[in-house]
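>>> How does the following fold in three dimensions:
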Amino acid sequence: MMRNILVVPGLAILLSACINLAPDYVRPAAPVPAVWSQSSKQGTVQDGADAIAWHRFFMDPRLREVIELTLANNRDLRVAVLNIERARGQYQIQDAARYPALGAAADSSVRRMPASQGASDDAAIARSQSVQLGFNAYELDFFGRLKNLSAAALATYQFNVETRRSIQISLVAEVASAWLTLAADNERLLLARDTLKSLQISYDLSQRSHAIGATSGLDLSTAQASVEAAQVDLGDFSSRVQRDLNALNLLAGAGVPMHLLPDAIPQASAALLATPAELSSELLLGRPDVLAAEQTLMAANADIGAARAAFFPSITLTAAGGAASSSLAGLFKPGSGAWSFLPSINIPIFNAGRNRASLDVAKVNKEIEIANYEKAIQIAFREVADALAERATLDQRLGAQQRLVEASDKSYRLSEARYRSGIDSYLNSLVAERSWYGARQNLITLRLLEQNNRINLYKAMGGGWSSS
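Predicted structure coming up:
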């Protein structure tokens, strides 16, 4: 008899999940052009961005160490990993509902029946011992309700996996950008310090010249104003450097060692991705954020199946088998076998439209997730398109800015020489100096922009996940 009872769960599993009422999942078409029309010069890296490990993409060894430190200590990434573990547990809980939960129970009871309620004039003592193995309220999943709930939970788990990948990609790009920003501001700080030193020397000379009547009061005041302006810049960039360092430490989740901090922007901290003339937008479908949006859509699709199944009858089974006896000694003797089988059916008749409303909500949720999925693709397309558009003119802008710096430097030196010779006023020399200073500051900004563009293009194409 015990074997017959244990066969019931297996038969129930075979009979369940005969029908799946969820709509067939069809991936929505990408609402973007098939290719990008803009492209940049061929770079040095020929593989797809998602196939390039970040430690191959980033060339500066100090930056690679900072990224490793960040991946080990960043709290957002740690929370993302824990979210995966939680989603895995929730999926296992939901999926377990598809199978019978077997359990064993042993009962022992003693009851005294008073003489007034018994068949004889004496009080009676009733004893009962039982041991049973069975399952309770197992639902036969004829219409796929439990299967679809499990599929939705699995999609939620996959969503968290993709979200973790997306967070790492963004984090790698963000910490690299923060490291380069610190490098740029350190370079600006050094330039401001050197400029202040030079202006202070000129101001001291102007003071001595003014004392002997060789320099006007206007020139002296102008020189002093230049020194004060340089002092303001020095304080501003000093503050920026400290804020940059604070931001980098926060991203890293720990204090970044001083030997890993940059003093200036490296010539090439990151590789330049190759971008052929025809770049397919299908590359976007492999981005983790797009895959995460698709997993949410798949979960919403499965929820429709679960909502449809609520319109149909549900059948649950409770069964147990074992042995029962009035004494412990006779519990396992021949003839002590006992079993129970309690099937039940629940037929929805009237629930004030709750099932219909639940189905409508599930359908609307799917439409919302379709829109979110399409928007994720559009955002990804724009990020790549923006990076390519910026890339197309960066080399030209950098070359022009470098030539502007050289020309401004020459103009400043000539103006300074003319002022020293008494040919020009100090004002002309000051204007040339400010133009040279501004040109050098703008060159630092453009170099930072160029390095960040490499990183942004790498990130937009889904790079930064793999480290091997």
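
>>> Going by C-alpha atoms from here, please, whenever you check contacts or count neighbours.
OK.

>>> Quick one: the helices in this protein, in order.
2-15, 54-57, 61-73, 75-96, 145-211, 217-252, 288-309, 354-420, 426-460 (DSSP state H).

>>> Isn't Arg145 up against Ala302?
No: look at Arg145 against Ala302 with Cα atoms under 8 Å: they stay out of range, at 9.0 Å.

>>> Buried residues in stretch 324-342, which are they?
Within stretch 324-342, the residues scored as buried using 16 or more other Cα atoms under 10 Å are 324-326, 331, 337-339.

>>> residues in contact with Gly330?
Gly330 sits next to Ser336 when contact means Cα atoms under 8 Å, 6 or more residues apart in numbering.

>>> coming back round to it: show me which of the buried residues of stretch 324-342 is closest to Pro288.
Proximity of the buried residues of stretch 324-342 to Pro288 (Cα to Cα) peaks at Trp339, which lies at 52.9 Å.

>>> The closest one: what's its closest spatial neighbour, skipping adjacent residues?
Nearest non-adjacent residue to Trp339, counting by Cα to Cα, 6 or more residues apart in numbering: Gly321, 4.0 Å away.

>>> That neighbour and Tyr419, how far apart?
Gly321 is 109 Å from Tyr419, where distance means Cα to Cα, to the nearest Å.

>>> To compare against the first, here's the next sequence to fold:
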Amino acid sequence: MSDTVIPLLKRFATISALTLLTACASLAPEERVEARIPAQWVAPLPHQGSIIALSEWWEDQGDPVLVELIRTAQEVSPTVSSALARVEALRAQQTAAEAKLLPSLNAQTGLRRGIALPGSALATRSDAGLQAAWELDWLGANRQALRAAGGRVEGSAAQWHEARVSVAAEVAQLYYSLRSCRRQAELLRQDAESRAQTARLLELSARAGWSASAEAATAQASAAQSRSRLTQQLAQCDIQIKGLVALTGLEESALRARLPADPGGETPTAPFAIASLPAQLVSQRPDVYAAEREVVWAAAQVGSAQAARLPRLSLDGSITAVRLANGGGSQDFTLWTLGPLALDLPIFDAGQRRAAVDSARSAYRDAVVAYRARVRQAVREVEEALVNLRASDERLNDTQLASLGYSRALAATSARHAQGMASLLELEDARRSAVAARTEVESLVLAQRLYWISLYRAAGGGFTPGQPGADASTRADSPR
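Got it, this is the predicted structure:
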């Protein structure tokens, strides 16, 4: 009978193992999910952009003050620090998950003295040994846990990069806004001086009886209004300096000393080219990559929860060197064991493991939806930045022509007013139009630069999936 039973048991064991291995292979859902991405951009791409590494874009602006402020802000940013701490914590969890795939080995030693058996002599026993334990991951439960930990580490490294990019963009936006604010304040200062001079001359003329007192009063009111606008503009510049102080952690006096005393004219933005295929650009976004890694983590969590419902196999072993000493002498010998080879088979847990699987599947579906939404948002942000850039390019040319025309009109009206051929109201109207046009040009130049920064962020800020992520040694890297 044994000749019949033993082959049947072997066949049953083989079929059971194959069934379990097949179940193991399908524990986790699909890690790579499809997201609908347009085949090409709808908005026109910047035609003047050059192919440069976005991670070096700030250096290409030719402003060392900006580069230093960005680096300083990234070093003190709580957002960047939190992202880095998360990377380090998740790497520790990954190490712990990887350790579960390997055997554990512990050393033990002991010293005992007493009577082991009735009637025996008093004896001293000393021993030293090694104990090993290994969970045989035959169904892949620990491998799924390691896969989940790896996905979280990769995603957190991408979020660290995103935090650095966000800080860099925020500093640059404030820095360029401050420079623009100072240039606009200089325009208002020149306008205020011009109006004060006009008011002074008309006051003298009214006292001499050559001009109407109402005209002199209008000039005084115009000069006061111009001074008020200048004061408001200077206050706005101070507020932006306060913002840079908060971002960089520098003393305000030290920050003011670093800023150029003369804002001068704004240097053109160094443009860059972006990938012509949306799918290529979207894959370089750290937030999209992090969302994709979150799907990997969620899929592995489903696999890990499924594996918890299957049998677990473990093997223990030990070897111990023993010395037994009594009044009659001593004896040395070695003890060793191999086993037990234990099989842990879940039978009844009132639905706890099943509930864990359902919870993991729900989290997986949520991660897939979030990933696809993040892809759509990435495409939207790039499209919006491209539209804004194109519109600002077209508007800037027309606005510069308008400013030139209003400046010429102001010069002509000033000459006519000096000859008594134009009223003060005409002069003030021409001056307001000229100042407004120059202010609009400055605002558009700033807006265009901010749109480039938005496109820089939307294009991923130089993130490259698969490269080593956030490490403590990268804190002092070039700003991104």
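
>>> on that earlier part again, show me what contacts the residue nearest to Trp339 of the first structure?
Taking Cα under 8 Å, 6+ apart, one finds 1-2, 5, 132-134, 337-340 in contact with Gly321 of the first structure.

>>> Equivalent analysis for Thr109 of the second structure, please.
126-129.

>>> Translate it into the numbering of the first structure.
Superposed on the first structure with TM-score structural alignment, Thr109 of the second structure falls opposite Ala106.

>>> quick one: the closest residue to Leu328 of the first structure other than its chain neighbours from Tyr138 of the first structure, how far?
The shortest distance from Leu328 of the first structure to any non-neighbouring residue, by Cα to Cα, 6+ apart, is to Gln129 (6.0 Å). Computed with Cα to Cα, the distance linking Gln129 of the first structure and Tyr138 of the first structure is 26 Å.

>>> and the two? which has more neighbours close in?
Tyr138 (22 against 18; other Cα atoms under 10 Å).

>>> how about Gly89 of the first structure, what's its match in the second structure?
Using TM-score structural alignment, the partner of Gly89 of the first structure in the second structure is Ala92.

>>> Just the buried subset of the contacts of Thr109 of the second structure, written out for PyMOL, thanks.
To isolate the buried ones among those in PyMOL, judged by 16+ other Cα under 10 Å, type:
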select buried, resi 127+129
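
>>> Closest to Ile51 of the second structure out of the contacts of Thr109 of the second structure?
Closest to Ile51 of the second structure out of the contacts of Thr109 of the second structure is Gly129 (63.9 Å), distances taken as Cα to Cα.

>>> wait, what's in contact with the closest one?
Contacts of Gly129 of the second structure (Cα under 8 Å, 6+ apart): 107-109, 318-321.

>>> go again using 7 Å as the cut-off
107-109, 319-321 (Cα atoms under 7 Å, 6 or more residues apart in numbering).

>>> Just put those in a markdown table and tack on distance to Arg354 of the second structure.
Below are the contacts of Gly129 of the second structure laid out as a markdown table (distance: Cα to Cα, whole Å):
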| residue | distance to Arg354 of the second structure |
| --- | --- |
| Ala107 | 38 |
| Gln108 | 39 |
| Thr109 | 43 |
| Ile319 | 40 |
| Thr320 | 42 |
| Ala321 | 46 |
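
>>> Can you match the residues you listed up with the first structure and say which hold?
For the contacts of Gly129 of the second structure, the contacts that are reproduced in the first structure, applying both residues aligned by TM-score structural alignment, their matches' Cα atoms under 7 Å, are 107-109, 319-321.

>>> Just those: which are in strands?
107-109, 319-321 (DSSP state E).

>>> sorry, back to before: quick one: which of the helices of the first structure is nearest Arg111 of the first structure?
Smallest distance to Arg111 of the first structure across these (Cα to Cα): 27.6 Å, for helix 2-15.

>>> helices and strands around that closest one, which ones?
strand 314-325 (3 or more Cα pairs under 7 Å, 6 or more residues apart in numbering; DSSP states H and E).

>>> can you give me how far the strand it packs on is from the chain middle?
Remark: strand 314-325 of the first structure is offset 48 Å from the chain centroid, using Cα atoms, centre = their mean, to the nearest Å.

>>> Also stretch 437-448 of the second structure?
Averaging C-alpha positions (Cα atoms, centre = their mean) puts stretch 437-448 of the second structure 30 Å from its chain's average.

>>> next one: stretch 455-466 of the second structure
10 Å.

>>> separation between the one residue sitting closest to the centre of the second structure and Ala92 of the second structure?
Nearest to the mean C-alpha position of the second structure, by Cα atoms, centre = their mean, lies Glu162 at 1.7 Å. Distance check for Glu162 of the second structure against Ala92 of the second structure: by Cα to Cα, it reads 21 Å.

>>> aligned partner of Gly438 of the first structure in the second structure?
Correspondence of Gly438 of the first structure to the second structure, assessed by TM-score structural alignment: Ala436.

>>> before we move on, what about Arg64 of the first structure?
Aligned against the second structure by TM-score structural alignment, Arg64 of the first structure finds its counterpart in Val67.

>>> Hmm, that match is touching Glu59, no?
Yes: judged on Cα atoms under 7 Å, Val67 of the second structure makes contact with Glu59 at a distance of 6.5 Å.
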